[in-house]
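build me a structure from this.
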Amino acid sequence: MRVTLSLFLAAGLAAIAQPTLAETLSFTLDNQTPNMIVQFHATPADGGTRTELLKKKGLYGGQSRKLTIADGSDACVYKIRAVFEDDSFYDVRDEIDFCENDTYTLAD
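This is a model prediction of the structure:
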């Protein structure tokens, strides 16, 4: 019994020591507004740290760019916010599943 319990505990500790595999999600942001987006934030829908994805590189209206979410999370579903050059912002009401969608279009 003692050997079995020791093996069970060792297996449990090994499972805890394994790193959690984080998702790296890539998608194309398509800006179909007339305004430049200066920040694009993504926050896991179930809570977590907000990540700014444009990295101080604006995205002009009519352009698109591939972005990557590498926030250390295993989340697929995110809440997003676009901030425009005039400091106005747009919070997307629906949560976006970036595991299922490889393009997100922001339009007027």
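
can we go C-alpha only for contacts and neighbour counts from here?
OK.

which stretches in the chain count as helices?
Here the chain has its helices, by DSSP state H, at 2-17.

got a list of what the residue nearest the centre of it touches?
In the chain, the centroid-proximal residue (CA atoms, centre = their mean) is residue 69; its distance is 4.2 Å. Contact partners of residue 69, counting by CA atoms under 8 Å, 6 or more residues apart in numbering, are 24-26, 42, 51, 53.

which stretches of the protein form strands?
For the chain, strands defined by DSSP state E occupy the ranges 25-32, 37-44, 51-52, 64-69, 77-84, 89-91, 96-97, 103-107.

tell me the most buried of these?
strand 37-44 (a mean of 21; mean count of other CA atoms under 10 Å).

and it, what does it pack against?
Packing partners of strand 37-44 (3 or more CA pairs under 8 Å, 6 or more residues apart in numbering; DSSP states H and E): strand 51-52, strand 77-84.

what lies in contact with the longest one?
Contacts of strand 77-84 with the rest of the structure, by CA under 8 Å, 6+ apart, involve 35-45, 89-99.

to compare with the earlier structure, here is another sequence to fold:
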Amino acid sequence: MKKLLPAAAAAALLAFQAPAFAEDLQFLLVNESSADLVEFNVSPASSDSWEENLLEGGYLAPGYEIDVEIADGATTCVYDIRGGFSDGSEAEDFGLDLCDLGEYTFTD
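Below you'll find the model as predicted:
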């Protein structure tokens, strides 16, 4: 499996602080679109705004993937996902159960 971001950037991708009682959510993020993924946001579905860009200073090229871990201390499984691409396009997906999600793929 291919990975584009260096290990240090990947480790910092979702560097949230989590209390010991919260379960971390993990899934594979795949870019099968035709453009670089330059912005990636994950927010609890109950939130009215997007969290910070988790790819700040990096990108995920087409055909590449990266492991994502959300350790934000929340007890919810339901999140919204947003992707921004180098060609100016955006994709949003709402109400995803990240506790059961093994992989999320952006496509055209």
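
follow-up on the earlier one: ok, of the contacts of residue 69 of structure 1, which one's closest to residue 10 of structure 1?
Taking CA to CA as the measure, residue 10 of structure 1 lies nearest residue 24 of the contacts of residue 69 of structure 1, at 30.6 Å.

isn't that closest one up against residue 70?
Yes - with contact defined as CA atoms under 8 Å, residue 24 of structure 1 counts as touching residue 70 (4.8 Å).

columns distance to residue 13 of structure 1 on top of the helices and strands packed on strand 37-44 of structure 1, output as TSV?
TSV is the format used below for these (distance: least, CA to CA, whole Å):
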stretch	distance to residue 13 of structure 1
strand 51-52	32
strand 77-84	30
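
between these, which one is closest to residue 31 of structure 1.
Residue 31 of structure 1 lies closest to strand 77-84 among these, at 10.0 Å (CA to CA).

average offset of the closest one relative to structure 2?
On superposition with structure 2, the mean distance recorded for strand 77-84 of structure 1 (mean CA distance after the TM-score superposition for structure 1) is 0.7 Å.

and the gap between the nearest residue to residue 101 of structure 1 once chain neighbours are set aside and residue 53 of structure 1?
The shortest distance from residue 101 of structure 1 to any non-neighbouring residue, by CA to CA, 6 or more residues apart in numbering, is to residue 27 (7.3 Å). Separation of residue 27 of structure 1 from residue 53 of structure 1 (CA to CA, to the nearest Å): 11 Å.

what's the overlap in contacts for the two?
Taking CA under 8 Å, 6+ apart as the criterion, residue 27 of structure 1 and residue 53 both touch 67-68.

isn't residue 60 of structure 1 right up against residue 37?
Yes - using CA under 8 Å, residue 60 of structure 1 is in contact with residue 37, at 6.4 Å.

common neighbours of the two, please.
With contacts taken as CA under 8 Å, 6+ apart, residue 60 of structure 1 and residue 37 have residue 31 as neighbours in common.

show me what contacts the counterpart of residue 107 of structure 1 in structure 2?
By TM-score structural alignment, residue 107 of structure 1 lines up with residue 107 in structure 2. Residues near residue 107 of structure 2 by CA under 8 Å, 6+ apart: 31-34.

could you rerun that using 10 Å?
Neighbouring residues of residue 107 of structure 2 by CA atoms under 10 Å, 6 or more residues apart in numbering: 30-35, 62, 91.

same question, residue 86 of structure 2
Counted by CA under 10 Å, 6+ apart, residue 86 of structure 2 has contacts 34-39, 59, 61.
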